[in-house]
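Novice: Predicted model follows, preceded by the sequence.
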Amino acid sequence: MPKVLVSDKLSETAVQIFRDRGVEVDYMPDLGKDKEKLADIIGGYDGLAIRSATKVTEKLLAQAGNLKVVGRAGIGVDNVDIPAASKKGVIVMNTPFGNSVTTAEHAIAMMFAVARQLPEASASTHAGKWEKNRFMGVELFNKTLGVIGAGNIGAIVIDRALGLHMKVLAYDPFLSEERAAELGVKKVELDELLGRADFITFHVPLTDKTRNILSREAIAKLKPGVRIINCARGGLVDEEALAEALKDGRIAGAAFDVFAVEPATESPLFNLPNVVVTPHLGASTSEAQENVAIQVAEQMSDYLLTGAVQNALNMPSVTAEEAAVMGPWLKLAGHLGAFVGQATDEPIKAINVLYDGAVAEMNLNALNASVIAGVMKATNPDVNMVSAPVMARERGVQLSTTHQAQSGAFEGYIKLTVVTAERERSIAGTVFSDGKPRFIQIRGINIDAEVGEHMLYTRNRDVPGVIGALGMTLGDQGVNIGNFALGRSGSGGDAIAILYLDEPISAEALAALQQTGKFLQARALRFEV
């Protein structure tokens, strides 16, 4: 009988699910706070069910000799060292959709609160004052709401806002016109949203592309009198610049549930009369906590008893038998998706995948999920093979799959093509006998490139001096090349290079390459190898 430790507070219903399914469970809801005691006993468990209090570190995993799965009741896994878990062969699961409604409702509640100054009015009235004329609010009716991020939670906010008869603008690089029409919103660019919205709410993860998306420069573009709501992630907004704009009246109000540094004991936004703040309560309802607890108990039980994998962040959703054969191909599929996801800036309308030869006989659903997850991780690092297809469908991205018998020199290969309004971008790869994925074609140009964690992709015209400029510029910037692959369409035509680097290439080095005038494109890439 498998044995699970619950080291954070989980509902009794979830604990009972383990027992009913035939899993032995020890419920110790305060153990996660005692790192030493947890490390002493973790070696006796096959599964660990947690919330946010328990920290699953490399040190803890080193003591977890029997551990097979960590289940996080909720979406955030900042408290789990996923690379260390992967090295130990420990699956990490989360429950990505259990608190979507609750988080969306909190954003709507915060919008009401800042529109009508409810917390301030409540405190005044509790103090025995009757300042009816002091608190003059605004209606939500007929106002324009700007939604930044129209994924799962953003779509729920949009639905609620339309029910309030608000006009809704949406900015999301992956939102298609068709999906926008289905949601009932107008798809716009960020600058237009900033200049037109009366209220702005964020529903995006914190990535390199979204960090400080509401910067000091962006704040200067806002419509005067706008109100800002952030129940998504701290770090999306320049809090110092926002505080200045609130003080001078350019922004009428703000409502924040998340902060750049948490727990937030101080912030430029604190103690401002036109700001509503809460301590990261987006998922804090009894219904949401019950939902994620039940889901994690069911997922962990399924894995421990049958080998089924759901909502795993570091393993495909396939059986153990399939994983042994498909593992390298699943990794290749993810790498192909990651390449085009990082190389494509405009919204993706369609993903087309061709499976040739031996790979065409495998579990194509899992392979498709790995491709999509690779593509979507460029903008959402929290996505996994289960949530990625859902996210793609929500954004109206069409998926098509073709499979065929072996048609070339390789025993099997995968070719991925993404379609945007502007262009198509394709890449193909295979798995060699050593089990390592390789890129074999980019933009229709044949190439043989190993995949490394840090890579550089360049495109240029096939003229003399390019390779020399590439090597000399990278050398001057202190960039060491581990491997170098070249390809071209023909003499004088298009040429590409893909380099395997020892370290991430800096923005300064990329700028130096562009300044040579020899490259049509130079882009840094990163892969999970």
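Specialist: Sure thing, it's come through. Note that the coordinates shown come from a computational prediction; the quantities given were computed from them, not determined experimentally.

Novice: contacts and neighbour counts: CA atoms only from here.
Specialist: Fine.

Novice: Find the residue at the geometric middle of the chain.
Specialist: Geometric centre of the chain, nearest residue: residue 380, 2.0 Å, by C-alpha atoms, centre = their mean.

Novice: and the closest residue to that one other than its chain neighbours, how many neighbours?
Specialist: Excluding the flanking residues, the one nearest residue 380 by C-alpha to C-alpha, 6 or more residues apart in numbering is residue 205, at 6.0 Å. Residues within reach of residue 205, counting by other C-alpha atoms under 10 Å, total 20.

Novice: Next, the buried residues of stretch 313-320.
Specialist: The neighbour-count check on stretch 313-320 (16 or more other C-alpha atoms under 10 Å) flags 313, 314, 315, 316, 317, 318, 320 as buried.

Novice: on that earlier part again, check which helix or strand the residue nearest to the centre of the chain maps to.
Specialist: Secondary structure from DSSP states H and E places residue 380 outside every helix and strand.

Novice: Second structure follows, compare the two:
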Amino acid sequence: MAPRVLISDSLSPTAVDIFKSRGIDVTFEPGLGKDKEKLLSMIGDYDGLAIRSATKATEKLIAAADNLKVIGRAGIGVDNVDIPAATSRGIIVMNTPFGNSITTAEHAISMMLACARQIPAADNSTQAGKWEKSKFMGVEVTGKTLGLIGCGNIGSIVADRAIGLKMRVVAYDPFLTEERAIELGVDKVELDELLARADFITLHVPKTDKTANILSADAITKMKKGVRIINCARGGLVDENALRAALDSGHVAGAAMDVFAEEPATDNVLFGAPNLVCTPHLGAATTEAQENVALQVAEQMADFLTTGAVTNALNSPSISAEEAPRLAPFVKLAELVGSFAGQLTETAIEEITIEYAGDIAELNTQALSSAALAGVLRPLLSTVNVVSAPAMAKERGIALEETKRGQEGAYETYMRLTVTTERQKRSVAGTVFADGKPRLIQIKGINMEGEFGEHMLYVTNNDKPGFIGRLGTLLGTENINIATFNLGRAEKGDDAIALVQVDEPVSDDVLGKIEALENVVQAKRLSF
């Protein structure tokens, strides 16, 4: 029986043609995504679901998808897909991370220019029969400073176009190295410096815990008077209430918004603000981009449903059917080791070295290294996957080096990942035990064994008496239950590490209390 694919959003007809040419039975109902109940009643009959942004692949929908094997998102953002729910049901989630980069970058430049010259307002006035030439005094972009928050694939294209407009470009991106910044012709800065220097600020980051409201009320007060803000990335990166107040006061001279915290944005606090330009999430809305992402998602889904090939999956590495059973536990290890290192990294990464020893060195280490890279990058780049991770690392000037060797030390096989940043080197090593579960075996050169848990605390401290008791007492006082408690130290009285698995996330308040404990050097909250 031929695989069946449902297209529930407005995808280019190109996608339909590709599916049919590959022998796949395709149902094209572009408005179905808005009818949640009808979609819910139909989804159980299909092997694949191809969507854009209108369809919400929620936990409820996925639970009803008894035959679903793959969800393909034509575009980069997957905010509308419950990836953990899909993963738990064994459903591959794919996206097309590079299909609309140029289109989105061009829209950001267009919005910047429209905001600088008040074009929409001037157009409305002129077509209403007015001739208010003196009312619409704009500003030039030539010689002005553009601040990029995020300098990855789209951000780097915006930088190139802005430099062509004779603008100075400064960029804040924790993963951008000095070498890559020089290559792009941008000045790498910290966020506060960008806020202080920029005449225009444009955002090109995904929405994560670290980037949500990155342009907060406090951040806006640090900007120079007369700044203009452009957001064609994701809603929720800008505090809309704070931006409205700043537009009303004149501190922010203008804003151009393509995305909003709640969409569709039929009512928003920003509407009616002075010098505001709005578009309805048009960043990827060009004929060329829609053709590109439609073709890519259809090809990827067809390949998976007909041959089992996995491309651009956010929850599965690219692994052939033959090697999957042996490789799978080590892929999980690589992702977890990478995530552990990534969550502890706060400054620009210059190099990642991955050492494979023993049996693991004989496996498909390319898939393992991609999984590890995705783990490292994901805390700040939520849309990264095991296929796009190497390209995203290269864009940011991050060097990757692999080494392989035979069995050494107490463990038959292990991998060690070392992250080199502008400030330090940090290594994390792990292995897979006979039960198939990944384990940590070394952190920063300190031997210790520990399991990965959903909620964890990583604490470095001076090895002095009383520390363990103080930490345990504090967690008990805060009603936080300890699942596991693993310790390691370099030497007696020297650097020590406590790795604590807890039953629920640790709040900022509790984390602050841990940091204030005697002899604590650093405390981090980790999640896996």
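Specialist: Alright, I've got the coordinates. Since the model is a prediction, treat every value here as computed from it, not as a measurement.

Novice: that older thread, make a markdown table out of the buried residues of stretch 313-320 of structure 1 and add distance to residue 490 of structure 1 and secondary structure.
Specialist: Formatted as a markdown table, the buried residues of stretch 313-320 of structure 1 follow (distance: C-alpha to C-alpha, whole Å; DSSP: H, G, I helix; E, B strand; the rest coil):
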| residue | distance to residue 490 of structure 1 | secondary structure |
| --- | --- | --- |
| 313 | 42 | coil |
| 314 | 40 | coil |
| 315 | 40 | coil |
| 316 | 39 | coil |
| 317 | 42 | coil |
| 318 | 42 | coil |
| 320 | 45 | helix |
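
Novice: Could you say which helix or strand holds the nearest residue to residue 458 of structure 1 once chain neighbours are set aside?
Specialist: In space, and not counting its chain neighbours, residue 458 of structure 1 is closest to residue 522: 4.4 Å by C-alpha to C-alpha, 6+ apart. Here residue 522 of structure 1, judged by DSSP H and E, is contained in strand 521-526.

Novice: Quick check: that strand compared with structure 2, mean distance?
Specialist: Comparing strand 521-526 of structure 1 with its match in structure 2 after superposition yields a mean distance of 0.7 Å (mean C-alpha distance after the TM-score superposition for structure 1).

Novice: picking that back up, so what corresponds to the residue nearest to the centre of structure 1 in structure 2?
Specialist: Aligned counterpart of residue 380 of structure 1 in structure 2: residue 381 (TM-score structural alignment).

Novice: Quick one: distance of the helix or strand in which residue 297 of structure 2 is found to the chain centre.
Specialist: Element membership of residue 297 of structure 2, judged by DSSP H and E, is helix 287-307. In terms of C-alpha atoms, centre = their mean, to the nearest Å, the centre of helix 287-307 of structure 2 is found 22 Å from the chain centre.

Novice: quick one: that helix to structure 1 mean distance?
Specialist: Averaged out, helix 287-307 of structure 2 is 0.8 Å away (mean C-alpha distance after the TM-score superposition for structure 1).

Novice: Would you map the strands across the stretch 1-150 of structure 2?
Specialist: 4-7, 25-28, 48-51, 70-73, 92-95, 145-149 (DSSP state E, counting those that start in this stretch).

Novice: Next SSE downstream of the helix holding residue 297 of structure 2?
Specialist: helix 324-343.

Novice: helices or strands up against the helix or strand that that next one is followed by?
Specialist: Once the chain leaves helix 324-343 of structure 2, the next helix or strand it forms, by DSSP H and E, is strand 349-357. Judged by 3 or more C-alpha pairs under 8 Å, 6 or more residues apart in numbering; DSSP states H and E, strand 349-357 of structure 2 is in contact with strand 399-405, strand 414-421.

Novice: Strand 349-357 of structure 2: how far from the chain's middle?
Specialist: On C-alpha atoms, centre = their mean, the centre of strand 349-357 of structure 2 falls 21 Å from the chain's centre.

Novice: Going by neighbour count, list what's buried in it.
Specialist: For strand 349-357 of structure 2, by 16+ other C-alpha under 10 Å, it's 349, 350, 351, 352, 353, 354, 355, 356, 357.

Novice: Would you agree residue 223 of structure 2 is in contact with residue 193?
Specialist: No. Residue 223 of structure 2 lies out of contact with residue 193 (C-alpha atoms under 8 Å); the separation is 9.2 Å.

Novice: Show me which of the two is the more surrounded one.
Specialist: residue 223 (23 against 16).

Novice: SS state for that one?
Specialist: At residue 223 of structure 2, secondary structure determined by DSSP: H, G, I helix; E, B strand; the rest coil is coil.

Novice: for residue 271 of structure 1, same thing?
Specialist: Applying three-state DSSP: residue 271 of structure 1 is coil.

Novice: Run a quick neighbour tally on it.
Specialist: Residue 271 of structure 1 has 11 nearby residues by other C-alpha under 10 Å.

Novice: Quickly name whichever of the buried residues of strand 349-357 of structure 2 is closest to residue 390 of structure 2.
Specialist: residue 352 (11.1 Å; C-alpha to C-alpha).

Novice: Quick one: map that closest one onto structure 1.
Specialist: Looks like residue 352 of structure 2 aligns to residue 351 there (TM-score structural alignment).

Novice: Tell me the buried residues in stretch 182-200 of structure 1?
Specialist: 183-185, 187-188, 190, 192-200.

Novice: Likewise for stretch 88-103 of structure 1?
Specialist: Buried residues in stretch 88-103 of structure 1 (16+ other C-alpha under 10 Å): 88, 90-103.

Novice: and residue 481 of structure 2, which of the strands of the stretch 1-150 of structure 2 is closest to it?
Specialist: Nearest of the strands of the stretch 1-150 of structure 2 (C-alpha to C-alpha): strand 92-95, 34.0 Å.

Novice: what packs against the closest one?
Specialist: On a contact count with 3+ C-alpha pairs under 8 Å, 6+ apart, strand 92-95 of structure 2 meets strand 70-73, helix 83-88, helix 287-307.

Novice: Swap in 6 Å and give it another go.
Specialist: Counting contacts by 3 or more C-alpha pairs under 6 Å, 6 or more residues apart in numbering; DSSP states H and E, strand 92-95 of structure 2 packs against strand 70-73.
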